[in-house]
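Sequence and computational prediction follow.
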Amino acid sequence: MSQSSTDEDKMKQTTGSYNFSGLLSTFRTVKYEHLVAGISGGVISTLLLHPLDLLKIRFAVDTSTSSNQASYSGVKNAFSTIIRSEGMSGLYRGVTPNTVGAGCAWGFYFLFYQTIKTDKQKGNSKLQLTPSDHLITATQAGILTLGLTNPIWVVKTRLCLQEELNPSSVVDKSKYYSGMWDAFKKIVKYEGFRGLYKGFTPGLFGVSHGAVQFMAYEELKTSYNQYRHQPIDAKLTSSEYLAFAAISKFIAAVTTYPYQVIRARLQDANCTYTGTTDCILKTVQKEGIAGLYKGMTPYLVHVMPNICLVFLIYEKIANG
């Protein structure tokens, strides 16, 4: 090898050209059916199950410590109260950004995850990865997805928490949103672009949720196919996909739910916390550990059918 080529190699290493070209080569293997499949699963499941997601958010930001002070005494009471005071449309407050966000999030997540996974497998789908490989891959996909979708989740949270229907009776007009795009504009105008990234830090912790979920899902499928003496990428039945999706989601939900409470409280337009740490400390101090799990019941009722629908639709579209 000539001296000039050696110097050129060193120059590329110094400038990071190799890393950049490596990233480009990774995304040349992108199969966009993963994007389409993820979007389809996210949109369909969200449209069907949005009311339960709305309840989860309202329970999560309820800082009262007794049932007498709480806005809702339970899931059934929450449904009836919202319908009585806000009408049936109240159950679908924030559905537009939620649908857009879920479609984008699942689409990008599956796209990034499968692209990075395929790169690790060197294009061989039968090559078994380790649990840590799945965990790292899912974490990388989660961080990329969060960076793109956090503004949508802030808008969704604000709209889900907005109970006032008459704008003329709102004291602070900057916190009243007539819709998704109005919320985007007002948040940027009154809070700057930083306002669109409120809750981003606990959202990073939340990446662990997706990582644990995907690791569990992949390991369950791999172990099951090995038990059947089948290739690890062998197709499963609909009921098997549903079962593994539900089990993996339950494991992830139980271990990582508190971050969603913290993120929702920080994204609330009426937030009084100075940051993530302050929110955690005050929540535990005033409400105990149970405060970190507020909204867990509607969340579990919501996410189980949600994740089953997302994964089933994804597997059927992406893998035929």
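Yes, it's here.

Please make it C-alpha for all contacts and neighbour counts, starting now.
Fine.

Show the residue spans covered by the helices in this protein.
Applying DSSP state H to the chain gives helices spanning 3-15, 17-27, 33-60, 75-86, 95-120, 131-161, 180-191, 200-227, 238-256, 258-267, 276-287, 296-319.

which helices and strands does the third one pack with?
In terms of contacts (3 or more C-alpha pairs under 8 Å, 6 or more residues apart in numbering; DSSP states H and E), helix 33-60 is packed against helix 95-120, helix 131-161, helix 258-267, helix 296-319.

coming back round to it: distance to Asn68 and mean neighbour count for the helices of the chain - can I get that in a markdown table?
Output for the helices of the chain, formatted as a markdown table (distance: least, C-alpha to C-alpha, whole Å; neighbours: other C-alpha atoms under 10 Å):
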| stretch | distance to Asn68 | mean neighbour count |
| --- | --- | --- |
| helix 3-15 | 62 | 11 |
| helix 17-27 | 54 | 13 |
| helix 33-60 | 14 | 22 |
| helix 75-86 | 13 | 14 |
| helix 95-120 | 29 | 23 |
| helix 131-161 | 20 | 21 |
| helix 180-191 | 32 | 15 |
| helix 200-227 | 30 | 20 |
| helix 238-256 | 27 | 18 |
| helix 258-267 | 21 | 25 |
| helix 276-287 | 14 | 15 |
| helix 296-319 | 19 | 20 |
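
Which stretch among these approaches Ser169 most closely?
For those, the distance to Ser169 is smallest for helix 75-86, at 15.0 Å, taking C-alpha to C-alpha.

any idea how far Thr256 is from Tyr229?
Tyr isn't right for residue 229; it's His. Applying C-alpha to C-alpha, to the nearest Å, the value for His229 to Thr256 is 33 Å.

ugh, wrong one, Phe110
Applying C-alpha to C-alpha to Phe110 and Thr256 gives a distance of 20 Å.

here comes the other one, which I'd like you to weigh against the first:
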Amino acid sequence: MSQRDTLVHLFAGGCGGTVGAILTCPLEVVKTRLQSSSITFYISSVHLSAVNGASVTRVAAPGPLHCLKLILEKEGPRSLFRGLGPNLVGVAPSRAIYFAAYSTSKERMNRLLEPDSTWVHMVSAGMAGFTAITATNPIWLIKTRLQLDARNRGERRMSALECIRRVYQTDGLRGFYRGMSASYAGISETVIHFVIYESIKRRVLETRAAARMDQDGDTTRDASDFVCMMLAAATSKTCATCIAYPHEVIRTRLREEGTKYRSFLQTVSMVVREEGCKALYRGLTTHLVRQIPNTAIMMATYELAVYLLER
């Protein structure tokens, strides 16, 4: 792939990620709060009777709408955009690195394996995910810390620079890479997503191209092609997210400030033991509501940018 092609995919990936991040930021904040072990927004308690007669309190998390309402009441609308700064700083390079690595890997894998096969898409998505995660994990850690920083109206909010300073003072450079093991586990979601997406995309474009050739011999893409790509992206992301979602909860727990969670497997074990298996899917509804349109917008923007730049 030429240098120009690489730059095209870098720019297109950055544009897609930025547009999606801005439009879906409030849902990202609600999702992160629901995934957290913090009881700041927990509103109901279930008292259980222990064997020795003592009472045990199990705190239950609110639903997405109630969490959204509490954020608006206690912190104000601005809190729904907490972490947007690091998100915008990170999403463009992250998606740019991801899509450039994906397209480069796919180009090389096509020479070694059957072109555009499932294995090509799986390996390419995996390599792209690993590259992007390793390069940008510190940015996402800061974003998560800011989103979890719940302050009442009028209270001074922690800035990104202050957050960076606190992470470094507490854990040193290693602190910026907390949760990376869970992110690596999340590569499985990316792989599943791109395998399904590429399969749907190829079939849709082949069908529509054949129909156009039968009609007037024109193979130029139109707006309906990009709508189809958005639907393909939404479908593939839904399937992948439902399968691999628990890594999202584990990653948020590992990134919490002063957390008792130390490693991926230890966190899984502790969450299941203390809160039950359902806790591994806390915030899934909000995540789907955010991720599906975000992915559809991102992929459609990416495809449109590539198409326009390569004309």
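In hand now; what should we look at? Since this is a predicted model, take the numbers as computed values, not measurements.

Arrange the helices of the first structure in TSV, one row each, with distance to Gln69 of the first structure as further columns.
Below are the helices of the first structure laid out as TSV (distance: least, C-alpha to C-alpha, whole Å):
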stretch	distance to Gln69 of the first structure
helix 3-15	59
helix 17-27	52
helix 33-60	12
helix 75-86	14
helix 95-120	28
helix 131-161	18
helix 180-191	29
helix 200-227	27
helix 238-256	26
helix 258-267	18
helix 276-287	13
helix 296-319	19
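
Ser66 of the first structure is nearest to which of those?
It is, among those and with distance given as C-alpha to C-alpha, helix 276-287, at 9.1 Å.

equivalent range in the second structure for the closest one?
Helix 276-287 of the first structure lines up with residues 264-275 of the second structure when matched by TM-score structural alignment.

Average offset of that stretch relative to the first structure?
Here stretch 264-275 of the second structure, set against the first structure after superposition, deviates by a mean of 1.2 Å using mean C-alpha distance after the TM-score superposition for the first structure.

Run the chain-centre distance for that stretch.
Its chain's average C-alpha position is 21 Å from that of stretch 264-275 of the second structure, according to C-alpha atoms, centre = their mean, to the nearest Å.

Pull the contacting residues for the alignment partner in the second structure of Leu48 of the first structure.
Alignment note: Leu48 of the first structure maps to Leu23 in the second structure; criterion TM-score structural alignment. Counting by C-alpha atoms under 8 Å, 6 or more residues apart in numbering, Leu23 of the second structure makes contact with Asn294.

Please repeat the previous calculation with a cut-off of 10 Å.
Leu23 of the second structure makes contact with Arg290, Pro293, Asn294, Ile297, according to C-alpha atoms under 10 Å, 6 or more residues apart in numbering.

Lys185 of the first structure too?
Contact partners of Lys185 of the first structure, counting by C-alpha under 10 Å, 6+ apart, are Tyr177, Glu191, Gly192, Phe193.

same thing with Phe99 of the second structure?
6, 8-14, 93, 105, 124-125, 128-129, 132, 302.

Identify the residue of the first structure aligned to it.
Match for Phe99 of the second structure (TM-score structural alignment): Phe110.

cool, and Leu84 of the second structure?
Superposed on the first structure with TM-score structural alignment, Leu84 of the second structure falls opposite Val95.

my guess is its match contacts Pro51, does it?
Yes. The pair Val95 of the first structure / Pro51 is scored as a contact, 8.6 Å apart, by C-alpha atoms under 10 Å.

which residues do these two both contact?
Listed as contacting both Val95 of the first structure and Pro51 by C-alpha under 10 Å, 6+ apart are Ser89, Cys160.

Quick one: residues contacting Leu47 of the first structure.
Tyr92, Val95, Thr96, Asn98, Thr99, Ala102.

coming back round to it: relative to Ala223 of the second structure, which of the contacts of Leu23 of the second structure is nearest.
Distance to Ala223 of the second structure across the contacts of Leu23 of the second structure (C-alpha to C-alpha) is lowest for Ile297, with 13.6 Å.

That closest one touches Ala232, doesn't it?
No. Distance between Ile297 of the second structure and Ala232: 11.4 Å, which falls outside the contact criterion (C-alpha under 10 Å).

Overlap in contacts, the two.
Taking C-alpha under 10 Å, 6+ apart as the criterion, Ile297 of the second structure and Ala232 both touch Phe226.

what does stretch 248-255 of the second structure correspond to over in the first structure?
Residue span in the first structure matched to stretch 248-255 of the second structure, by TM-score structural alignment: 260-267.

With that, I have no additional questions.
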